[in-house]
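Engineer: I would like the atomic coordinates for the input below:
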Amino acid sequence: MTGAREPFAAVDVIRAKRDGARLRDEQIAWVVDAYTRGAVAEEQMAALAMAIFLRGMDAAETATWTGAMIDSGERLALATTRPTVDKHSTGGVGDKITLPLAPLVAACGAAVPQLSGRGLGHTGGTLDKLESIPGWRASLSATEIAAQLEEVGAVVCAATPSLAPADRKLYALRDVTGTVESVPLIASSIMSKKIAEGSAALVLDVKVGSGAFMKTLGQARELARALVDIGAAHGVATTALLTDMSAPLGAAVGNAVEVAEAVDVLRGGGPADVVELTLALAREMLQLAGLGEQDPARVLASGEAYETWRRMIRAQGGDPDAELPKPAHVHVVESPESGTLARLDAYAVGVAAWRLGAGRARKEDPVQAAAGIRCLAKPGKRVERGQPLLELHTDTPDAVAPALEALTGAWAVAERDDAPAAGGEGIVLETVRA
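Structural biologist: Coordinates of the predicted model:
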């Protein structure tokens, strides 16, 4: 509850936003701090979150709110001789891009402090994927992060508890109060953690489509603009790419299967869409880091990025040569007819992978390292009746039936061979800059 010594009353801040007023900087700084230390009750912040959801915040309010979230904790001091640049994705299906991207950009001369998260629902988590590598550990101290950045150039690990603690508390509240979809709250949540990491530059991968949080281009543009504006307000060079998430990214969706696909990319192979997006994001990151003269395609082809990957995995206790976990059970889904695969819904595939054990319904749930899906055909490809379309991987055969249920209506096979392929215009749809 609000004490007598507090400079504001929470109910007054709630009423102001409820009635459509712009919150003053000092009100925002106080309410975020007071909520973090327990002086503003959960039900009061729930009411304020709903008021923000309904009334919105302008760009200046959102930047101030983000700053207050950052100030609730510590900032990493990244003492490195390399220019620092980070990447954040808003989440998708088969989105393993961090895995090849971080070592690639590091091999080009930058330092990439990639503090990542775990999967929830139909979207996968980078840490869950990497933990399928025997011995690899996600938790590093600030000292270990700094040392690895200097020695290897890239680190992918869990965020330290001291970074933006207000965001962790507010995120959990939003999840149970129907206020997750607020663009100012989404943008401030993402950017508070990324700015607190201490990187000088940031490239955002804002997903668009059925497998993304933002289903339409208009929604994605709004979020991208909010993110880029926050970065600019806090002195972080920021660019956002809007990228297609109507179909799964690559052929692998899950944990170990995505690691294997990322390694294929680093060794010069891999699906074309994964390579395309990896290089597009790398070019933007290098440009913002002042390393625009570097050619990430050449570095990827040279094997340098793969060697950086191996050093990055070893630095965190992992064995890059170890065999990845294999599923106890594989179920093959066949095409019911011949023609062109016109659609493969990303959201349905993501939910199916989750039900197979690759994801979690609650943050405390375990995941199966070997669970996931391999997409054996992608939109635009010719398929024959009886041809395998999907491989469902799981250690629990009872999970296959609910996964198949999730896949009902997930694909469409057109009779004509010239049916349009989903995402045929390329995976990068638009770029938003400061």
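Engineer: switch to C-alpha atoms for all contacts and neighbour counts from now on
Structural biologist: OK.
Engineer: And what about Leu279, helix, strand or coil?
Structural biologist: Following DSSP: H, G, I helix; E, B strand; the rest coil, the label given to Leu279 is helix.
Engineer: That one reaches Ala297, doesn't it?
Structural biologist: Yes - using Cα atoms under 8 Å, Leu279 is in contact with Ala297, at 6.6 Å.
Engineer: The two: which has the busier surroundings?
Structural biologist: Counting neighbours by other Cα atoms under 10 Å for Leu279 and for Ala297 shows that Leu279 has the greater number, 21 against 17.
Engineer: List the residues that contact that one.
Structural biologist: Leu101, Pro296, Ala297 (Cα atoms under 8 Å, 6 or more residues apart in numbering).
Engineer: so the last one sits in a strand?
Structural biologist: So that's Ala297. No - counting by three-state DSSP, Ala297 is located in no strand; its state is helix.
Engineer: From Leu23, how far off is Ala166?
Structural biologist: 18 Å (Cα to Cα, to the nearest Å).
Engineer: Tell me which of those two has more neighbours.
Structural biologist: Higher neighbour count among Ala166 and Leu23: Ala166, with 23 against 19, using other Cα under 10 Å.
Engineer: That one reaches Val32, doesn't it?
Structural biologist: Yes - contact status for Ala166 versus Val32: in contact at 6.9 Å, counting by Cα under 8 Å.
Engineer: Now the common contact residues for the two.
Structural biologist: Here Ala166 and Val32 have Met69, Ser72 as joint contacts, going by Cα under 8 Å, 6+ apart.
Engineer: What number of residues are in the vicinity of Ala106?
Structural biologist: Neighbour tally, Ala106, other Cα under 10 Å: 27.
Engineer: Please identify which helix or strand holds it.
Structural biologist: Using DSSP states H and E, Ala106 maps to helix 98-107.
Engineer: Please apply the same query to Leu286.
Structural biologist: Short version, using DSSP H and E: Leu286 is in helix 272-288.
Engineer: List the buried residues of that helix.
Structural biologist: Buried residues in helix 272-288, defined by neighbour count with 16 or more other Cα atoms under 10 Å: 273-275, 277-286, 288.
Engineer: Can I get these in a markdown table including distance to Gly109?
Structural biologist: Formatted as a markdown table, those follow (distance: Cα to Cα, whole Å):
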| residue | distance to Gly109 |
| --- | --- |
| Asp273 | 24 |
| Val274 | 22 |
| Val275 | 20 |
| Leu277 | 19 |
| Thr278 | 16 |
| Leu279 | 15 |
| Ala280 | 17 |
| Leu281 | 15 |
| Ala282 | 12 |
| Arg283 | 12 |
| Glu284 | 14 |
| Met285 | 11 |
| Leu286 | 9 |
| Leu288 | 13 |
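Engineer: here's the other one to compare against:
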Amino acid sequence: MSGFAAVDVIRTKRDGGVLSDAQIDWVVDAYTRGRVADEQMSALAMAILLRGMTGAEIARWTAAMIASGERLDLSAVHRPTVDKHSTGGVGDKITLPLTPLVAACGAAVPQLSGRGLGHTGGTLDKLESIPGWRAALSNAEFTAQLRDVGAVICAAGEGLAPADRKLYALRDVTGTVEAIPLIASSIMSKKIAEGTGALVLDVKVGSGAFMKSVDDARELARTMVELGGAHGVRTVALLTDMSTPLGRTVGNAVEVTESVEVLAGGGPADVVELTLALAREMLAAAGLPDVDPADALRDGRAMDSWRAMIEAQGGDPDAPMPVANEVEVVRAETDGVVAAVDAYAIGIAAWRLGAGRARKEDPVSAAAGVVLHRRPGDLVRAGDPLYELRADDPARIPAARAEAARAVTVADRVTPAAPLVIERIG
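Structural biologist: Below is the predicted model:
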């Protein structure tokens, strides 16, 4: 492709124009090949953030990102394929119980996941706290495990949407992460390239989410649902609340432990509720609407599926999980009721403790995190434990304590909680 200059493409979008299909194809390809410089793509990303894109532009941009790499063929799996993507939150361990649960119900779940950055956790970081488990699979291993086990959670291979890998790293350091057209095309290019037949999106809303308002979350969800449909992937989205952390744990090993409790038929009510809501959407999208996933939690099939998935990737499902060296319990100062637990503040506290990273290359602690003893609506007496801070390094505790101190509000009464599932789109 030739005949374009990067500066002309930038000017078109800067001035509010609509990029042509040929311009989009050229600039994505040229950037992937290193013929468009980072500073030029940075300028274009900022122009897109400020000026937006039409639906047709977003669809073409997504197609160009898919075309930058390979598209997996899952036809050998012989089960309906369905995936789930969450836009990220605090305590959002849902992928861990959900993937083996849906597989236990007859679908195959090709879950390509990522790592945490900032206050949001990463599924791969959580699973890597299991001794022996590995995130990197070849395409052949990925397909074979999907065929034999029905569930796989792993890192995306280098060949899938390489344009997105370059652009995502650039957006992270140029203040353009929030651009809805770029968020939507980033997520959907990888999900479409992985070859899944259907997709359920969990679009988070609230303080602990990237989308703080329902309107922004709805716009992102609609954009992604339309992109999926345009590429032949049956796509639905749920808007879900992320003002409060999911469950009682925020971290890596602690979230795996809580996920196993859900698979054993227990676990926090909100984690179970969202896992089942997403499982039902996934099974319906995969053409299995009459299967009740709650049965697979009760009868042990979901746990069997989890163990098979972990073992297939070298992990030991019976191994003890890492335990933090330092634990500090924070207690209530007054009697009352927990009115709020702010997801963002708890997420930042977990990050300060070592459970997350500031840069992609930073290591994470498997054992660090926050464990909540009280959630909104719970009664407390002065001296009751509110939460505990866990870290390998005691020097991390004070900064985390300062962040978490703003998170929990104890009041005389509590207002009714917002529903966990806010809206369905698609």
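Engineer: Just give the TM-score of the two.
Structural biologist: Once superposed, chain against chain, the TM-score is 0.99 (TM-score structural alignment, normalised by the length of structure 2); 425 aligned residues with a Cα RMSD of 0.9 Å.
Engineer: tell me which of the contacts of Leu279 of structure 1 is nearest to Arg314 of structure 1?
Structural biologist: Distance to Arg314 of structure 1 across those (Cα to Cα) is lowest for Leu101, with 17.1 Å.
Engineer: Name the nearest residue to the closest one, sequence neighbours excluded.
Structural biologist: Distance criterion Cα to Cα, 6 or more residues apart in numbering; nearest residue to Leu101 of structure 1, sequence neighbours excluded, is Thr278 at 5.7 Å.
Engineer: ok, now Leu281 of structure 1?
Structural biologist: Per Cα to Cα, 6+ apart, closest to Leu281 of structure 1 is Val203, 7.2 Å.
Engineer: Under the alignment, what does Gly121 of structure 2 map to in structure 1?
Structural biologist: If you follow Gly121 of structure 2 across to structure 1 using TM-score structural alignment, you land on Gly124.
Engineer: How about the contacts made by its match?
Structural biologist: Gly124 of structure 1 neighbours (Cα under 8 Å, 6+ apart): Gly91, Gly92, Val93, Gly94, Asp95, Arg118, Gly254, Asn255, Ala358, Gly359.
Engineer: can you do 7 Å?
Structural biologist: Residues in contact with Gly124 of structure 1 (Cα atoms under 7 Å, 6 or more residues apart in numbering) are Val93, Arg118, Gly254, Gly359.
Engineer: what would the contacts of Leu279 of structure 1 look like in a markdown table with distance to Asp321 of structure 1?
Structural biologist: As requested, the contacts of Leu279 of structure 1 are exported to a markdown table (distance: Cα to Cα, whole Å):
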| residue | distance to Asp321 of structure 1 |
| --- | --- |
| Leu101 | 20 |
| Pro296 | 24 |
| Ala297 | 24 |
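Engineer: Just the closest of those residues to Val208 of structure 1, please.
Structural biologist: Nearest to Val208 of structure 1 out of those is Leu101 (Cα to Cα; 19.9 Å).
Engineer: Now do the strands in the stretch 201-350 of structure 2.
Structural biologist: Using DSSP state E, counting those that start in this stretch, the strands of the stretch 201-350 of structure 2 run over 234-241, 249-251, 326-331, 336-341.
Engineer: which one of those is the most hemmed in?
Structural biologist: strand 249-251 (a mean of 31; mean count of other Cα atoms under 10 Å).
Engineer: Report the mean deviation for that one after fitting onto structure 1.
Structural biologist: Strand 249-251 of structure 2, aligned to structure 1 and superposed, deviates on average by 0.4 Å (mean Cα distance after the TM-score superposition for structure 1).
Engineer: what range in structure 1 does that strand sit on?
Structural biologist: Mapped onto structure 1 using TM-score structural alignment, strand 249-251 of structure 2 covers residues 252-254.
Engineer: what number of residues lie near Asp398 of structure 1?
Structural biologist: Using other Cα under 10 Å, Asp398 of structure 1 has 12 neighbouring residues.
Engineer: before we move on, what about the one 10 residues further on?
Structural biologist: Other residues lying near Thr408 of structure 1 total 11 when counted by other Cα under 10 Å.
Engineer: so what's it up against?
Structural biologist: Neighbouring residues of Thr408 of structure 1 by Cα under 7 Å, 6+ apart: there are none.
Engineer: Please repeat the previous calculation with a cut-off of 10 Å.
Structural biologist: By Cα atoms under 10 Å, 6 or more residues apart in numbering, the contact set of Thr408 of structure 1 is Ala348, Val349, Ala352.
Engineer: rewinding a little: same for the helix holding Ala106 of structure 1, what does it pack against?
Structural biologist: The contact analysis (3 or more Cα pairs under 10 Å, 6 or more residues apart in numbering; DSSP states H and E) places helix 98-107 of structure 1 against strand 86-89, strand 112-116, helix 126-130, strand 154-158, helix 256-266, helix 272-288, helix 296-302, helix 304-315.
Engineer: Any buried residues in the third one, and which?
Structural biologist: Right, helix 126-130 of structure 1. For helix 126-130 of structure 1, a neighbour-count test (16+ other Cα under 10 Å) marks Thr126, Leu127, Asp128, Lys129, Leu130 as buried.
Engineer: Kindly report the same for stretch 374-389 of structure 1.
Structural biologist: Quick answer for stretch 374-389 of structure 1 (16+ other Cα under 10 Å): 374-384, 387-389.
Engineer: Among those, which ones are in strands?
Structural biologist: Here DSSP state E is the test, and the buried residues of stretch 374-389 of structure 1 give Arg374, Cys375, Arg382, Val383, Pro388, Leu389 as lying in strands.
Engineer: The first one and Ala260 touch, don't they?
Structural biologist: So that's Arg374 of structure 1. No - between Arg374 of structure 1 and Ala260 there is no contact under Cα atoms under 10 Å: 11.3 Å.
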